[in-house]
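Enquirer: Here is a sequence with its predicted model. Questions after.
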Amino acid sequence: MKNIRSEGTRPELKIARELKRRHIYFSTHSKTVLGKPDILFRRKKIAVFIDSDFWHGNPDHFKMPKSNIRYWKAKISRNRSRDKEVTGTLRQSGWKVIRIWEHDIYKNFSKSVARIVKYLK
């Protein structure tokens, strides 16, 4: 699993390119902010996480692997729990947290970008 890309994924790059095209500037994967948000607007305290349908267990699009089911159930469950904990902690610290599913980026890209832009105004 060490070969699994956690930064610079296609959905992240797609969103990043569009934000740059609109001259909206941001940081990526800051290690100083809990959860290492995929996209970060530090001054506005906005953290954007782009969640993979598989690794974060999208309830509508996650497909359980056929082998080693016990392992995968536990793994995805831990990931979901961590996501909730990170989101809650950041919000308690005054951050706005936006979570976007990978599927939503591919199926409704403009709406995904609009969610981010709305928070920036």
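Expert: Structure's in. What do you need? Numbers count the residues shown, from 1 in each chain.
Enquirer: from here on, contacts and neighbour counts on C-alpha atoms
Expert: OK.
Enquirer: packing partners for the lengthiest helix in the chain?
Expert: In the chain, with assignment by DSSP state H, the single longest helix is helix 69-92. When contacts are defined as 3 or more Cα pairs under 8 Å, 6 or more residues apart in numbering; DSSP states H and E, helix 69-92 packs onto strand 96-101.
Enquirer: and the strand it packs on, how far from the chain's centre?
Expert: On the basis of Cα atoms, centre = their mean, to the nearest Å, strand 96-101 is displaced by 6 Å from the centre of the chain it belongs to.
Enquirer: packing partners for it?
Expert: Here strand 96-101 touches strand 46-51, helix 69-92, helix 109-120, going by 3+ Cα pairs under 8 Å, 6+ apart.
Enquirer: Can you name the next helix or strand after it?
Expert: Toward the C-terminus, strand 96-101 is succeeded by helix 102-107 as the next helix or strand (DSSP states H and E).
Enquirer: Could you check how far the residue sitting furthest away from the middle of the chain is from Lys73?
Expert: The outermost residue of the chain relative to its centre, with distances by Cα atoms, centre = their mean, is Ser67 at 26.4 Å. Counting by Cα to Cα, to the nearest Å, the gap from Ser67 to Lys73 is 11 Å.
Enquirer: and here's the other structure:
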Amino acid sequence: MTSESWATTAATRKSMQSNKSRDTKPELTLRRALHALGLRYRVCARPLPEVRRTVDVVFRPARVAVELRGCFWHGCPTHYRAPSANGKYWAEKVDRNMRRDQDTEERLNEAGWVLEVVWEHEDLGEAAHRIAATVAQRRVGL
């Protein structure tokens, strides 16, 4: 591996580069469940146009944003395990992700949005019902 690469081996680099940033299986499952409940939404959209960050699902009129977080990438308090290879790099990466997640949530709250966080290990059908209830509650207030 070259000195510029974060990967410990070429195979690791190839594997990590193949990870998708959107339309993952959990995301598709959650979106199908939301759609089946009659909800319509934007995918991978910026809830706050002035902030260069997207969230997985956006219900713009109700001001509800949904993030589906992976246990590894976002430091799930229940399931995150630091990898044994290149541990310092990954610890810093996950820490940056967690700080960005917190900052995004604070910005959304300040702008009057609600952020629903769904972890990949959750029952996505139950999460869809929870999100639908939040959207319905927020729409009543409009």
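Expert: Nice, I can see it. The shown structure was predicted, so the numbers you read here are calculated from the model rather than taken from an experiment.
Enquirer: ok, Val135 of the second structure - how many residues close by?
Expert: 20 (other Cα atoms under 10 Å).
Enquirer: can you pull the contacts of the equivalent of it over in the first structure?
Expert: Aligned by TM-score structural alignment, Val135 of the second structure pairs with Leu120 of the first structure. Going by Cα atoms under 8 Å, 6 or more residues apart in numbering, Leu120 of the first structure touches Lys44.
Enquirer: I'd like to know how far Leu120 of the first structure sits from Phe41 of the first structure.
Expert: On the measure of Cα to Cα, Leu120 of the first structure and Phe41 of the first structure end up 9 Å apart.
Enquirer: quick revisit: do you know which of the helices and strands packed on strand 96-101 of the first structure lies nearest Lys20 of the first structure?
Expert: helix 109-120 (11.5 Å; Cα to Cα).
Enquirer: between the closest one and strand 96-101, how big is the angle?
Expert: 170 degrees (axes from the mean of the first three to the mean of the last three Cα atoms, to 10 degrees).
Enquirer: Mean distance between helix 109-120 of the first structure and the second structure after superposition?
Expert: Following the fit onto the second structure, the mean deviation recorded for helix 109-120 of the first structure is 1.5 Å by mean Cα distance after the TM-score superposition for the first structure.
Enquirer: Ok, stretch 78-90 of the first structure next?
Expert: Compared with the second structure after fitting, stretch 78-90 of the first structure deviates on average by 0.4 Å (mean Cα distance after the TM-score superposition for the first structure).
Enquirer: what's the matching range in the second structure for that stretch?
Expert: So stretch 78-90 of the first structure sits over residues 96-108 in the second structure, by TM-score structural alignment.
Enquirer: Tell me the buried residues in that stretch?
Expert: Met98, Asp101, Thr104, Glu105, Leu108 (16 or more other Cα atoms under 10 Å).
Enquirer: Please apply the same query to stretch 58-70 of the first structure.
Expert: Buried residues in stretch 58-70 of the first structure (16+ other Cα under 10 Å): Asn58.
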